[in-house]
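Asks: requesting a structural model of the entry that follows:
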Amino acid sequence: MATIKPFKAVRPTRDKVSLVAARSYQSYTQEEREARLDYNPFSFLHIVNPGYKYHKEEVSGKERYSLVRNRYLEFKEDGIFVQDETPCFYIYRVVNREQRVFTGIVAAASTEDYKNNVIKRHEDTIEYREQIFKEYLKTVGFNAEPVLLTYPDSATIETILASYTDTRAEFEFTTTYRDTHYLWLVNDPADIKVIQDEFDRMGEIYIADGHHRSASSFLLGEDSKLENPAHTGKESYNSFMSYLIPESQLHISEFNRLIKDLNGLSKEQFLLKLDQVYRIENRGFELYRPSKKHHFSMYLDGEFYSLYLRKTHYEFTDSLSELDTHILYITILKPILGITDLRNDDRIDYGYDKHNVIEMKNRIDSGEFAVGFGLVPVNVDEMKRIADEGLTMPPKSTYIEPKLRSGVAIYEF
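Replies: Here you go, the predicted structure:
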């Protein structure tokens, strides 16, 4: 049984939402950040980069957290942010520049469901990052970036959402990325109950993106329970903000791999080692992409290659062993190229999106990297099987959309 709850979101006023909404801080170049901070006083970036007000870019730790809290309160005091008076679900729709449509529900998901594996995960988290973000949440008192969860398609939920999305949205704005964002409020108690009952019938839902955010929210809830002698289980810290979309709408792209050197091997030695595990075909200058599972593309020394796994030399034992990112790691990256730590080794880098084959080629041609590998995207069923078996994917196995803007709906603890 999956439990989701409506909540009283803190939101920008209708006239300010397009100015407030921001991408994740790390996605901006320094020049982009500075332009927005210099010329847009309403940008959410002013909250997450609070030192900019004092021309002090490098503020960190608890000092930064306190300043984030102060900037947030200033936005509320100035009437840029206003809190809804009644708990709502929020229907959030993104139509991206490729006209792909994502429609889901912003709601409060249960930390107990996370603890009890009703909310299932497929990635490992790093403990120190969990602790850092937990302390951040505890100090600032809000979360502005929901965890992306996915659930089995439901005709009942779809019908309710459609009854709202056929009306004028509370928010509608288009970004410079040419994505259009919409928000509707679901505050009818009958509709809220139908949605909750439908999730209550689901045995499990899955984290698509936001493993560290959900883990940190769970840790915050556990700490808060211990610190609150009057704990009832209804407090806001028992939940975390999530964006729930049906599985059919989840869009997963691959992360390609780029390696800086051949681990001391010549091109010929490297190809000979690959030949033991893969059937190799030289594709020349063709911008080759793999078309099915267990096939890879490779760009090396100005030419593309197709790599076909020799299944007589590889054993499938569980869902992880069938995952292409794991196969690449087990057969090439670790034994041949000496990459053991996929998170921290500075010899490996990652790229995604439909233009990444060209980007990979350019970065190798420039001499920045020696070899690159292209993969077929992981699908939703693979992701679910990994989670169901209690396994974890290698880092950068999936780039998942949609990506929401920060500051459109905020959950307070």
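Asks: going forward, measure contacts between C-alpha atoms and count neighbours the same way
Replies: OK.
Asks: contacting residues around E198?
Replies: T156, I157 (C-alpha atoms under 8 Å, 6 or more residues apart in numbering).
Asks: pull the number of nearby residues for A155.
Replies: Neighbour count of A155, defined by other C-alpha atoms under 10 Å: 10.
Asks: please provide the structure for the following sequence as well, for comparison with the first:
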Amino acid sequence: MATPDDVLMEPRRMRLTSLDTWRGLVIFLMVLDHVRDFFNRGALTSTPTEAGHTTLLLYLTRWVTHLCAPTFLFLAGVGIRLQYEKHGPTWNLSRFLAMRGLWLVFLDLVVISTLLSFGRVFFFIQVLYATGMSMLVLSALVWLRPRFVLVLGGAIVLLAPLAIRPLLHATGAPLLFRTFTVLPGPLPAGSGIVLYPFVPWLGVMCLGFGYGHIFRLPPPIRDRILAWTAASLLALFALLRGINGYGDLSPWKAGHTPLLNSESFMDVTKYPASPDYVLATLGISLLLFLGLERLRGPFIRILTTFGRTPLFTYITHFFVMHCLQIAVGLALGYPLRIFQSYIANASAAMFSGTVPEVERLGWGFPLWGTYIVWLLVVALVYPLSRWFEGVKQNRQDWWLRYL
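Replies: Presented below is the predicted three-dimensional model:
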């Protein structure tokens, strides 16, 4: 009779487990980024990757979390490709992608926006919206050849900045179209903000779909291809960034020290996802995968659990984090109102050019305190994710596919 270890050592299963672990790592880092937004002093009024106006540790803390969204979207594409590999394009696959895409958009508009802003209607449109809209488009693209989808994904990533130019001075309906597709911005009447216009992220998901079959190859061949791919992405990033023109909306500037030069060079634009940003983050993330799957131990088990319950963990961590912020804030004597609609009020203040009330009142911990809260949130969320992992393993209910 096979033991659990025997099952995990079967090559194909081991590769799929390593994808879960990879996804879990970026969830682990994602929690750090969101905890920093909610608990770090000055998080709402400063730019932690602005060279000359940050500390090295704060810069690295923010930059490493840049890896999260591109890896999520890339892995979503890989997962769709692995389903495609079983049966080819089918109406069931296409219908599932369309339904799941709509479900993710709904979750972002209703559930996540509520968890981020207790007590005020405010649409905080971010990665679930971008993922859902990309899945909707991919539900049609799965009928095309994967190689074509791969090329299309690369074209979208590299050419997305061109789509912004004719819409830069848009007003009315074209402005709203621009906000949801290519360039982030506020929604009318202070009703929300779009941080993840979906078109650049569609390109990343298409790359994952077109590339996903690589993860089915024997490990030596797969790893060699991944290493060459990572090196090529980083080389192209260095070339585009070195030209200092087209690849990013924020050109880098020479500083007085090598450190300032490096910080400015790597300060790539996430909102919207620029070609430089996607190339750098995916290249580094692929290298992390190559190192990650060689590790073992309890920490890897935690990451794998997060990676097997990504949507559940994503939703749960927002609830735990926001409730913890309110509890800690009240215990320290801060008024409840500044935490109830934390993101909504902060966004409104920043768009008006004022300092959010939560910052004026001195809320927030230094970076070391933020790291402690991060580990606390992980410790609180992990048992819930572990429980849900067991539910998914022991039950086959159709609705579990949507969580």
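Asks: what's the TM-score here?
Replies: Once superposed, chain against chain, the TM-score is 0.23 (TM-score structural alignment, normalised by the length of the second structure); 160 aligned residues with a C-alpha RMSD of 7.1 Å.
Asks: show me where the stretch 1-150 of the second structure has its strands.
Replies: Using DSSP state E, counting those that start in this stretch, the strands found in the stretch 1-150 of the second structure span residues 123-125.
Asks: quick check: longest strand of the first structure.
Replies: When the first structure is parsed with DSSP state E, its longest strand is strand 101-110.
Asks: which secondary structure elements does the very next helix or strand once past that strand contact?
Replies: Next in sequence after strand 101-110 of the first structure, counting helices and strands by DSSP states H and E, comes helix 111-115. Other elements packing on helix 111-115 of the first structure under the criterion 3 or more C-alpha pairs under 8 Å, 6 or more residues apart in numbering; DSSP states H and E are helix 211-227.
Asks: buried residues in the helix it packs on?
Replies: If you call a residue buried by 16 or more other C-alpha atoms under 10 Å, then helix 211-227 of the first structure has these buried ones: 211-221, 224-225.
Asks: so F39 of the second structure is in contact with T370, correct?
Replies: Yes: F39 of the second structure is within contact range of T370, at 6.0 Å (criterion: C-alpha atoms under 8 Å).
Asks: more crowded one of these two?
Replies: Neighbour tally, F39 of the second structure and T370, criterion other C-alpha under 10 Å: the higher count belongs to F39, 26 against 21.
Asks: okay, angle between the helix or strand hosting L244 of the first structure and helix 211-227 too, please.
Replies: Under the criterion of DSSP H and E, L244 of the first structure resides in strand 239-246. Strand 239-246 of the first structure runs at 150 degrees relative to helix 211-227, counting by axes from the mean of the first three to the mean of the last three C-alpha atoms, to 10 degrees.
Asks: surely I259 of the first structure and D349 touch.
Replies: Yes: assessed by C-alpha under 8 Å, I259 of the first structure is found in contact with D349 at 6.6 Å.
Asks: ok, Y308 of the first structure to D223 of the first structure distance?
Replies: 50 Å (C-alpha to C-alpha, to the nearest Å).
Asks: again with E281 of the first structure
Replies: 56 Å.
Asks: now A155 of the first structure
Replies: For A155 of the first structure, the distance to D223 of the first structure - C-alpha to C-alpha - is 38 Å.
Asks: how many neighbours does R62 of the second structure have?
Replies: 18.
Asks: ugh, typo on my part, it should be L234 of the second structure
Replies: 20.
Asks: so where does it fall, helix or strand?
Replies: Judged by DSSP H and E, L234 of the second structure forms part of helix 219-243.
Asks: next, the buried residues of that helix.
Replies: By 16+ other C-alpha under 10 Å, the buried positions in helix 219-243 of the second structure come out as 223, 226-227, 229-231, 233-234, 236-238, 240-241.
Asks: moving C-terminal from that helix, which element do we reach first?
Replies: Counting by DSSP H and E, what follows helix 219-243 of the second structure is helix 258-265.
Asks: specify the angle between that following helix and helix 219-243 in degrees.
Replies: For helix 258-265 of the second structure against helix 219-243, the angle by the same axes, to 10 degrees is 100 degrees.
Asks: could I get the buried residue list for the helix or strand just after helix 258-265 of the second structure?
Replies: Later in the chain than helix 258-265 of the second structure, the nearest helix or strand by DSSP H and E is helix 275-292. Burial within helix 275-292 of the second structure, assessed by neighbour count using 16+ other C-alpha under 10 Å, is assigned to 275-287, 289-290, 292.
Asks: which strands and helices sit next to helix 275-292 of the second structure?
Replies: By 3+ C-alpha pairs under 8 Å, 6+ apart, helix 275-292 of the second structure packs against helix 11-39, helix 68-87, helix 146-164, helix 219-243.
Asks: about what we covered before: report the two of the buried residues of helix 275-292 of the second structure separated the most.
Replies: P275 and L292 (25.3 Å; C-alpha to C-alpha).
Asks: R257 of the first structure should be in a strand, yeah?
Replies: Yes: under DSSP: H, G, I helix; E, B strand; the rest coil, R257 of the first structure sits within a strand.
Asks: could you check how far it is from K273 of the first structure?
Replies: From R257 of the first structure to K273 of the first structure the distance is 18 Å (C-alpha to C-alpha).
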